[in-house]
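Visitor: I need the structure of the sequence given here:
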Amino acid sequence: MPKVLISDDLSPLAKQIFEARGIEVDQIVGLTKDELIAKIGEYDGLAIRSATKVTKDVIAAATNLKVVGRAGIGVDNVDIPTATGAGIVVMNTPFGNSITTAEHAIAMMFAIAREIPMADASTRLGKWEKNRFMGVELTSKTLGIIGCGNIGSIVAERALGLRMKVVAFDPYLSPERAVDLGVEKVELDELFRRADFITLHTPLTDGTRGVVNAAAFAKMKDGVFIINCARGGLVVEKDLKAALESGKVAGAALDVFEVEPAKQNDLFAFENVILTPHLGASTNEAQVNVAVQVAEQMADYLLDGAVTNALNMASVSAEDAPRLRPYMKLAAQLGGFAGQLTETGIKKVVIEYEGDAAQLNVRPLTAAVLEALLRPLMDSVNMVNAPTVAKERNIEVSEVKHDREGDYHTLMRVTVTTEKQTRDIAGTLFANGDARIVQIKGISIEAQVTDNMIFVVNEDLPGFIGNLGTILGSAGLNIATFNLGREAAGKEAIALVAIDGAVPQDVLGQIRSLPHVRQVKHLKF
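Guide: Okay, the predicted model is just below:
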């Protein structure tokens, strides 16, 4: 009989579900790290929220652990790479608290618009300052939503019901999906310029960190309101402080902070700032939803091997797993490569399977491509829900199998059509199972994917390679491999350079400034 430990405060329904399915369960809340390490070896499953930290040391001691289930979205408290290496499936419940978080953002918007917490405190002191608290109406105001995915779309729906105008910035929001939602899709600078209220609903990634900063505030209307119930770090707090002091920002409502728990913060001193302690998912309904979902998902996996909402595993049968494993790696590399190069909304994805690949069960491969393609801006996407996410965003996904065998015995090709361009990338497997990129944008190039790579598109003219090598050498960046391809002499060329380490932004800027360079990207895998 499988045995599960619930180490955080979950709804009692979670324990009831495990027991009803015949799974032995212990609920022990408040374990120290050492206590958890001492006990975890007894269990096949670990159900958590955010308090339990599943670190390398915990995983090393978890000799029988098969699955970690996070009741909620964020898995910052789980070392997913280490869990993956140990063969432990990590699941979450990405949709269980979406409505609750969206409603909290709407509530915060109302509260800051009408200064409700401040008026409440004043009234309790017997001041009756009726003329002091002159709020603003939401009706006819423009709400700018940064990130119009699952939560952001719910916020948009509620705001439209309040007769607000809604503009949204989301690179993955298709024009068709925007029409369905009733929002106007705009670029980020235009959102900053037009919005009376700005609310954030995007994950914290390298691309979104500090998205609301001093430069952004300079583009906004005077008297704008800022609401952040997504992730601390999206808003640069020192820049928000300066914008509040100058009057550029009329008020802010924050549920998340750069450092949590936020026991001290310069923003605490402002009367026109509303602060809550990361309450976005804190309703009875949400807590029940995520607890029930995580218990059901974990029980399904432990008893039947079914995988739902896994962050590090596709839905693959036991029979297919050994054969699919190298193809899954190739699919993730192709999708990740295309996703990191995509900067505008995706309209269509075509995944082609040729030769040996065409004989496989390609559904998990397609899911792996989509997961890696969408992940750069959507931290809750996984190989299970990626097809659903793509469908919700009106991304047309096609699988094409070719019986023919071309230059390679097996080939996968991913073609992504965005609002501005179509780009394709193809890869193969060598006899030893090693994955290789063999074509980008129709240009032949052979490259092995590494942790850090620089992708450069340039005109094929003399001097480029030397200049690029000089910049990297001067920055102390060692080149592991250097792969080149070109359309024709003097035409478009591609360089794919593997680097031993991360590439600083100033180095990328120097490369962009080279003559005849059209595009530069730092790719991380």
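Visitor: contacts, neighbours, all on C-alpha from now
Guide: Fine.
Visitor: residues in contact with Lys248?
Guide: Taking CA atoms under 8 Å, 6 or more residues apart in numbering as the contact definition, Lys248 lies against 217, 220-224.
Visitor: Tell me which residue lies farthest from the centre of this structure.
Guide: Summary for the chain: using CA atoms, centre = their mean, the residue whose C-alpha lies farthest from the chain's mean C-alpha position is Gly126, with a distance of 47.1 Å.
Visitor: Tell me the spacing between that residue and Asp120.
Guide: Distance check for Gly126 against Asp120: by CA to CA, to the nearest Å, it reads 10 Å.
Visitor: Overlap of the contact sets of these two?
Guide: Listed contacts common to Gly126 and Asp120 are nil; contacts here mean CA under 8 Å, 6+ apart.
Visitor: Could you export the contacts of Lys248 as JSON lines, including secondary structure, neighbour count and distance to Ala253?
Guide: Putting those into JSON lines (DSSP: H, G, I helix; E, B strand; the rest coil; neighbours: other CA atoms under 10 Å; distance: CA to CA, whole Å) gives the following:
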{"residue": "Phe217", "secondary structure": "helix", "neighbour count": "19", "distance to Ala253": "16"}
{"residue": "Met220", "secondary structure": "coil", "neighbour count": "22", "distance to Ala253": "17"}
{"residue": "Lys221", "secondary structure": "coil", "neighbour count": "17", "distance to Ala253": "17"}
{"residue": "Asp222", "secondary structure": "coil", "neighbour count": "16", "distance to Ala253": "17"}
{"residue": "Gly223", "secondary structure": "coil", "neighbour count": "15", "distance to Ala253": "14"}
{"residue": "Val224", "secondary structure": "strand", "neighbour count": "22", "distance to Ala253": "12"}
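Visitor: Among the residues you listed, which one lies nearest to Val292?
Guide: If you rank the contacts of Lys248 by distance to Val292 using CA to CA, Val224 comes first, at 39.6 Å.
Visitor: One more, so I can put them side by side:
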Amino acid sequence: MTEILKLNDISKVAEAPLGENYKLVKESADPKGIMLRSFNMHEYEIPSSVLCVGRAGAGVNNIPIQKCSEQGIVVFNTPGANANAVKELVLCGLLLASRKVTAGIEWTNTLKGTPDISKQVEKGKKAFVGPEIYGKTLGIIGLGAIGALVANAAIALGMKVIGYDPYISIDGAWHLDNHVIKETDISALFAKCDYVTLHVPLTDSTRELVNKASIENMKDGIAILNFARGELVNNEDIIEAVKSGKVSRYVTDFACDELLGVDNIICTPHLGASTPEAEDNCAVMVARQMVDFFENGNIVNSVNLPRCQVARQGKCRLTIFHRNIKNVINSITAVISEEGVNIANLVSQSKGDYAYIIIDLDDPVNDHVIERIKSLDNIIRLRVL
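Guide: This is a model prediction of the structure:
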């Protein structure tokens, strides 16, 4: 029985794709995998037995990616599994940014116990007038799984949509409504839009993407939505912009002390993927990816290695996690050749400083061959399947 250590509660639907040979446990002396959601692993001592980490969700800021790579641990996530849940909350945020719903609810609650509430409501509702989103322009930064769904939904609601994504995939482009206008200049997008929603990962280039300088390029009275990562927005600058009226509303799923209690800033408690459907989708997806990796060495949706997936050939499979240095493959195949074993198939993929090889052999190899390969320079982890 292969034990997978869960560092958060994981939906029970993950048990079906795991099957009888795998077990999710809360404690283990020898786990082969780790499954988690939001648990912060940066100060966590990862057991040496761990082969992979599966994040039941898209964001991996809570996982020490570099540390895992150095230990030969593959890190998986589940991009797109929670996309519909986030899309629906973004649409909710879009309406909250327009119609002053939250302020209206708060005011209405103050009327409890007072006479003639219906008359007071009719008199006071004019303070909460807000525009419709129909016919307005929505700018979407990032057209991945979530951004594309938001774009298509906004088009269906009668909005004009401008999208910015210099890294859009071919598959992503195919799923995008053809009414979405493509923009290559993010500053131009800011200047044209009534609303902007962010759907990009947090990287050095996207950190504080919304700041004083970028806000100056925006249309007066713009509303900004952030259901991606809190650090994409400079909080000090957004507060100043909201107070001045340059930004009419800021709606974010990432509450923090300085944002709370500021008029026209709406904070939700990180609800983006908090639906039973999203949790189930993420759990099933990451479980399937981990099982395929354990049993076949295939890699799908890894954040530290590229996709490397191939049907089995031959009687033995080797998978090798190594540093992306030239001549590593030559050294490995030379050892196999010297031992008189024929290679049925070989697939190699690299990403940054690391690479991964799947080698199918016509015959099983003995421990001597394995130890020779392990002893080669730049080999981090080797598995025999």
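Visitor: returning to that earlier point: what about the residue farthest from the centre of structure 1, which SS state?
Guide: Classification of Gly126 of structure 1 by DSSP: H, G, I helix; E, B strand; the rest coil places it in coil.
Visitor: Also Tyr172 of structure 1?
Guide: Following three-state DSSP, Tyr172 of structure 1 is assigned to coil.
Visitor: burial count for it?
Guide: Tyr172 of structure 1 has 24 neighbours, counted by other CA atoms under 10 Å.
Visitor: cool, Gly466 of structure 1 as well?
Guide: By other CA under 10 Å, 9 other residues sit near Gly466 of structure 1.
Visitor: With Gly182 of structure 1 as the reference, measure out to it.
Guide: 51 Å.
Visitor: cool, Asp8 of structure 1 as well?
Guide: Going from Asp8 of structure 1 to Gly182 of structure 1 by CA to CA gives 40 Å.
Visitor: again with Ala435 of structure 1
Guide: Relative to Gly182 of structure 1, Ala435 of structure 1 is positioned 43 Å away (CA to CA).
Visitor: Please identify which of the two sits among more neighbours.
Guide: A direct count of neighbours by other CA under 10 Å for Ala435 of structure 1 and Gly182 places Ala435 higher, at 22 against 16.
Visitor: What count of nearby residues applies to the closest residue to the more buried one other than its chain neighbours?
Guide: For Ala435 of structure 1, the nearest residue in space outside its immediate sequence neighbours is Leu429; the separation is 4.6 Å by CA to CA, 6 or more residues apart in numbering. Leu429 of structure 1 has 21 neighbours, counted by other CA under 10 Å.
Visitor: for Lys6 of structure 2, same thing?
Guide: Neighbours of Lys6 of structure 2 (other CA under 10 Å): 22.
Visitor: same check, this time on Ile117 of structure 2
Guide: The burial count assigned to Ile117 of structure 2 is 13, neighbours taken as other CA under 10 Å.
Visitor: Could you measure from the residue lying closest to it once chain neighbours are set aside over to Lys119 of structure 2?
Guide: With sequence-adjacent residues excluded and distances taken as CA to CA, 6+ apart, Ile117 of structure 2 is closest to Leu111, at 6.6 Å. Taking CA to CA as the criterion, Leu111 of structure 2 is separated from Lys119 of structure 2 by 11 Å.
Visitor: Check Ser302 of structure 2 too.
Guide: Taking CA to CA as the criterion, Ser302 of structure 2 is separated from Lys119 of structure 2 by 59 Å.
Visitor: corresponding residues in structure 1 for stretch 238-254 of structure 2?
Guide: Residues 240-256 of structure 1 are where stretch 238-254 of structure 2 aligns, taking TM-score structural alignment as the criterion.
Visitor: Okay, strands next: where are they in the stretch 251-385 of structure 2?
Guide: Assigned strands in the stretch 251-385 of structure 2, in chain order: 265-267, 316-323, 343-351, 354-361, 379-384 (criterion: DSSP state E, counting those that start in this stretch).
Visitor: Check the stretch 51-200 of structure 1 too.
Guide: If you assign secondary structure with DSSP E, counting those that start in this stretch, the strands in the stretch 51-200 of structure 1 sit at 67-70, 89-92, 142-146, 165-169, 184-185, 197-200.
Visitor: cool, and the stretch 301-450 of structure 1?
Guide: Listed in chain order, the strands of the stretch 301-450 of structure 1 (DSSP E, counting those that start in this stretch) span 346-355, 396-402, 410-418, 422-429, 435-440, 443-447.
Visitor: matching residues in structure 2 for the second one?
Guide: In this case it means strand 396-402 of structure 1. Aligned using TM-score structural alignment, strand 396-402 of structure 1 spans no residues in structure 2.
Visitor: again with stretch 215-227 of structure 1
Guide: So stretch 215-227 of structure 1 is aligned with residues 213-225, judged by TM-score structural alignment.
Visitor: Show me the contact partners of that stretch.
Guide: Residues from elsewhere that reach stretch 213-225 of structure 2, judged by CA under 8 Å, 6+ apart: 90, 93-94, 97, 187-188, 190-198, 241, 245-252.
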